[in-house]
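Chemist: okay, here's the prediction I keep looking at, along with the sequence it came from:
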Amino acid sequence: MSARGLVIAAPASGSGKTLLTLALLRALKNRGLAVAGAKSGPDYIDPKFHEAACGHPSVNLDAWAMPAEQLTHQAAGQPGELLIVEGAMGVMDGAGPAGSGSVADLALTLRLPLVLVLDVARQGHSAALPVAGLRALRPDLPVAGVILNRVGSPRHEIMARTALAETGVPVLGAIARHASLAMPERHLGLVQAGEHGDLEAFLENAAGIVGNSVDLDALIAAATSLAKPGSAAPLPPLGQRMAIARDIAFSFAYPHLLQGWRAQGAELSFFSPLADEPPAPDADAVFLPGGYPELHGEVLGKASRFKTGLHAAAQSCKPVYGECGGYMVLGNAIIDADGKSHEMLGLLPVETSFATRRLNLGYRRFTPLAGGPWDTPLMGHEFHYSTVVSEAGADRLFEAADAFGEKLAPMGLRSGSVSGSFAHIIAPASS
């Protein structure tokens, strides 16, 4: 179990938090330190990179959707001597009018110090402004140090360091601009870890550059003890023996949900729709997580054994639940980016399109309607570009509200034991 940790944060998105976190995880592992990672907020992709970098599964710590007891429990449960938590967006960016659930809130809940990543590519002495502003606005936040990123020259570094000396916050390192540190992206963020062309070489290169540019001893010394772990009720499993889709088209399953289901006695098995595998015949429930089915429409459309297995589960009245990408596959068809329609499972009367795109993004509070797999309020989020071409002829699954408390249109569909929506469930609502 992790005993100490720190949070990698930044004034804004795009500052280099992910790259720095990966490089630190690998550099510290290479030094023989047992280190683990965690990700702030609703992110499926970065934790897989964390795992590749340090060899341990990473977890999500969502200060908006998870109660404090669950946050401390998840953080303390990570293996190793040191936990490095990668922040999301800017350090004070949260949800709703008050910005709740920010990285700042998470750091205070976990009682961990911040290490700020400052992208100084377009500034010199002004690098001190975010630090001074954060200390003025949130004097309750411990800032252990800063790391300068995308430094242009030795003189550039001197200017930033001189300005930051006025804040009293130590500079733990300075990383020069390196084209080799760029990471490939697609419409939902980074390309998945399993699809990176040569991830091992990339991580070793990044660890070498960052390890030579950051005072790792000072970084380790800056870590503090984690808050005492609490406990919170996990999301109930869909069944005693759950079959879960898992491949590059269905990779968005939160580790804490799977851990919670196992802790409640559920037996989990996995199958690959892209390999035309059906769910285990003895499974009493099926879960289709989100992912990138819109990129694999032709393969999924021809996956006859997968389709037969899902239809058999539905005909046997076993709970079948799909979220986001899984919901799209439960529908009649997916239209890909080229406008070609691919026949899906046809278990729910919905057709979706990736040819016509619109970003749907934000935290959500869900109130289940009658007949769905859960009966208590849920916290989660929505993040997709696909649009609904048609969606009718079945019962709705959730009532929904956004982080501002504004009521949204009902989400998802339910037909018999089959249900799904674009929602990503994170945790039961605490109140």
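Modeler: Yes, it's here.

Chemist: CA atoms for contacts and neighbours, from now on please.
Modeler: Fine.

Chemist: helices of the stretch 1-150 of the chain, start to end?
Modeler: 17-30, 46-54, 68-76, 103-110, 128-137 (DSSP state H, counting those that start in this stretch).

Chemist: nearest to Ala312, out of these?
Modeler: With Cα to Cα, the closest approach to Ala312 among the helices of the stretch 1-150 of the chain belongs to helix 46-54: 32.2 Å.

Chemist: who touches that closest one?
Modeler: 18, 21-23, 25-26, 29, 35-39, 56-60, 190, 192-193, 200, 203 (Cα atoms under 8 Å, 6 or more residues apart in numbering).

Chemist: residue ranges for the helices of the stretch 151-300 of the chain, please.
Modeler: According to DSSP H, counting those that start in this stretch, the helices that the stretch 151-300 of the chain contains are 154-165, 199-211, 216-222, 255-263, 297-301.

Chemist: buried ones in the second one, by neighbour count?
Modeler: Neighbour counts using 16 or more other Cα atoms under 10 Å place Leu199, Phe202, Leu203, Glu204, Asn205, Ala206, Ala207, Gly208, Ile209, Val210, Gly211 of helix 199-211 among the buried residues.

Chemist: now render those residues as a markdown table, adding distance to Ser180.
Modeler: Output for these, formatted as a markdown table (distance: Cα to Cα, whole Å):
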| residue | distance to Ser180 |
| --- | --- |
| Leu199 | 12 |
| Phe202 | 8 |
| Leu203 | 10 |
| Glu204 | 11 |
| Asn205 | 8 |
| Ala206 | 8 |
| Ala207 | 12 |
| Gly208 | 12 |
| Ile209 | 10 |
| Val210 | 12 |
| Gly211 | 15 |
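
Chemist: got another one to weigh against that:
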Amino acid sequence: MTDHADVRVLLVAAVSSGQGKTTVTAALARALVRRGQRVRVFKCGPDFIDPMLLERASGAQVGSLDLWMVGREQCRSQLAAAALEADVILIEGVMGLYDGTPSSADLAREFGLPVMAVIDASAMAQTAGALVHGLRDYGPVEMAGVIANRVASKGHGAMVAASMRDIPLIAILPRQTKTLPERHLGLVLPSEVQDVDGLLDLLADQLEFDDDAWAKLRSTRIDLTARVEPPAALLAGRTIAIARDAAFAFLYPANLDTLRALGATLAFFSPLADDAVPAQADAVYLPGGYPELHGETLAAAARWRGSIRAVYAAGMPILAECGGMMALADSLADQAGKVWPMAGLLEGSVTMQARIAGLGSQGLETPHGLLRGHTFHYSKLETGVAPMAHTVKHPSGASGEAVYRAGSLSASYFHAYFPSCPAAVAALFSRSEA
């Protein structure tokens, strides 16, 4: 077998958030799939919701690429795996091209990836060229081309194209009358959007390609020998029960892959459907999500609440992240101020607030190494429980989120990226260590 593959790879970036990176990446992925291309998509940086939409658009699982949270070797390994099965690899950047430590530009330079700039052209014409040249030259990065979003007319598009000089305008996406709905943590979950596939098809239909410019884009040579050794099967023979529904939807696919690689069997259940914790479970994982949107339903889910209390009383390890922790507090006050009783495993009350309460990459020091991840929440927990530890913010090194231990429960606003330290994850789900 050859030790490399030549694949068209594009890092889709912009000058800032709000330019339409996710919309353009989704439209591009769906358009290419409909052309018979095999497309794999990644998201740069910590994110749960955008990858769900990109998965829907491309028809394939979306992974995360981040030089700090995921790490260079894991990034390299994922690109190698994708190159074996894709004609095109799209990577949606995070925030602006040079924002963050590390940034999307850092990722592009690390792996020699060409950048496709997305610009919101709705309030500019020829200045678009100055913007894109600045994006290219500041780093610098290799600028493969531009996709202009929210273009008003053919004449407007022609002015934008002329301003690019030596950088090709690959495609134009007109102003959209129907857009992807958003809420406080980002886009609405694709499963909640009526006819989301129809909307993705519409976006793909509206994407006006310059086929000649697209055909001239270069391929990137991907090293196929880059592989990360699987972890030891530290959870062999154990079943992890995982909450999975609209209230507990923030879950990295890589986290599930890591649990399976550790030897665990996964059993999914829905607290919103008032499912009990599966009887065969040896541990429980409650990921983040939107419990604040489902307070009434969770409060009325007597079977769910009774079962999580029972396994907690029996000493079963429970890991609750962000929304999962919120659902285990005594109460949850939603955005309207309505207070709902929750499962009551962690003393305290959760209140939603208008301002963001936590955002950014963080790591948790453990006896097994640094468990990396991030935080992003609008709620606040008031509790008398003393934190067992705090995460450390990256890159500042400042104290981050509180990590609570109450009996067999480990809870925090911190979202862990499990592949960053599988041994620490295994310990969290092991009765002897938890």
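Modeler: That came through fine. Quick caveat: nothing in here was measured; it's all calculated off a predicted structure.

Chemist: rewinding a little: out of the helices of the stretch 151-300 of structure 1, the one nearest Ser231 of structure 1 is which?
Modeler: Closest approach to Ser231 of structure 1 among the helices of the stretch 151-300 of structure 1 is made by helix 255-263 (11.3 Å; Cα to Cα).

Chemist: residue range for the closest one in structure 2?
Modeler: Using TM-score structural alignment, helix 255-263 of structure 1 corresponds to residues 253-261 of structure 2.

Chemist: how much space between the most centrally placed residue in structure 2 and Leu203 of structure 2?
Modeler: Centrality entry for structure 2: nearest residue to the mean C-alpha point is Asp47, 2.4 Å, by Cα atoms, centre = their mean. Taking Cα to Cα, to the nearest Å as the measure, Asp47 of structure 2 falls 22 Å from Leu203 of structure 2.

Chemist: of the helices of the stretch 1-150 of structure 1, which is nearest Arg186 of structure 1?
Modeler: helix 46-54 (13.3 Å).

Chemist: and the angle for that closest one with helix 255-263?
Modeler: Helix 46-54 of structure 1 runs at 80 degrees relative to helix 255-263, counting by axes from the mean of the first three to the mean of the last three Cα atoms, to 10 degrees.

Chemist: quick check: closest non-adjacent residue to the residue nearest to the centre of structure 2.
Modeler: Of all residues not flanking Asp47 of structure 2 in the chain, Ser64 sits nearest, at 8.0 Å (Cα to Cα, 6 or more residues apart in numbering).

Chemist: what number of residues lie near the counterpart of that neighbour in structure 1?
Modeler: Matched by TM-score structural alignment, Ser64 of structure 2 corresponds to Asn60 in structure 1. Neighbour count of Asn60 of structure 1, defined by other Cα atoms under 10 Å: 25.

Chemist: for Asn60 of structure 1, which residues are in contact?
Modeler: By Cα under 8 Å, 6+ apart, the residues touching Asn60 of structure 1 are Ala38, Lys39, Ser40, Gly41, Pro42, Asp43, Pro47, Tyr254, Pro255, His256.

Chemist: make a ChimeraX selection of the buried ones in those residues.
Modeler: ChimeraX command restricting these to the buried ones, with burial defined by 16+ other Cα under 10 Å:
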select :38,39,40,41,42,43,47,254,256
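
Chemist: using a markdown table, please lay out the contacts of Asn60 of structure 1 together with distance to Leu345 of structure 1.
Modeler: Shown next, in a markdown table, are these (distance: Cα to Cα, whole Å):
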| residue | distance to Leu345 of structure 1 |
| --- | --- |
| Ala38 | 35 |
| Lys39 | 33 |
| Ser40 | 34 |
| Gly41 | 31 |
| Pro42 | 27 |
| Asp43 | 27 |
| Pro47 | 30 |
| Tyr254 | 24 |
| Pro255 | 26 |
| His256 | 28 |
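
Chemist: out of the contacts of Asn60 of structure 1, which are inside strands?
Modeler: Among the contacts of Asn60 of structure 1, the members falling in strands (DSSP state E) are Ala38, Lys39, Ser40.

Chemist: quick one, what contacts the residue mapped onto the second one from structure 2?
Modeler: Applying TM-score structural alignment, one finds that Lys39 of structure 1 aligns to Lys43 in structure 2. By Cα under 8 Å, 6+ apart, the contact list for Lys43 of structure 2 reads Asp50, Pro51, Val62, Gly63, Ser64, Leu65, Ile91, Glu92, Gly93, Val94.

Chemist: now the fourth one: how far from His4 of structure 2?
Modeler: Put plainly, it is Gly63 of structure 2. In terms of Cα to Cα, Gly63 of structure 2 sits 20 Å off from His4 of structure 2.

Chemist: just want to know which of the two has more residues nearby.
Modeler: For Gly63 of structure 2 versus His4, the count of surrounding residues by other Cα under 10 Å is larger for Gly63: 22 against 16.

Chemist: what about Gly80 of structure 1, neighbour count?
Modeler: Using other Cα under 10 Å, Gly80 of structure 1 has 17 neighbouring residues.

Chemist: how about the corresponding residue of structure 2 for it: what's its closest non-neighbour residue?
Modeler: Correspondence of Gly80 of structure 1 to structure 2, assessed by TM-score structural alignment: Ala86. Take Ala86 of structure 2 and drop its neighbours on the chain: the residue closest to it by Cα to Cα, 6+ apart is Arg38, 4.8 Å away.

Chemist: what's the closest non-adjacent residue to the aligned residue in structure 1 for Leu203 of structure 2?
Modeler: Here Leu203 of structure 2 is matched to Ala206 in structure 1, going by TM-score structural alignment. Of all residues not flanking Ala206 of structure 1 in the chain, Ala23 sits nearest, at 5.2 Å (Cα to Cα, 6+ apart).
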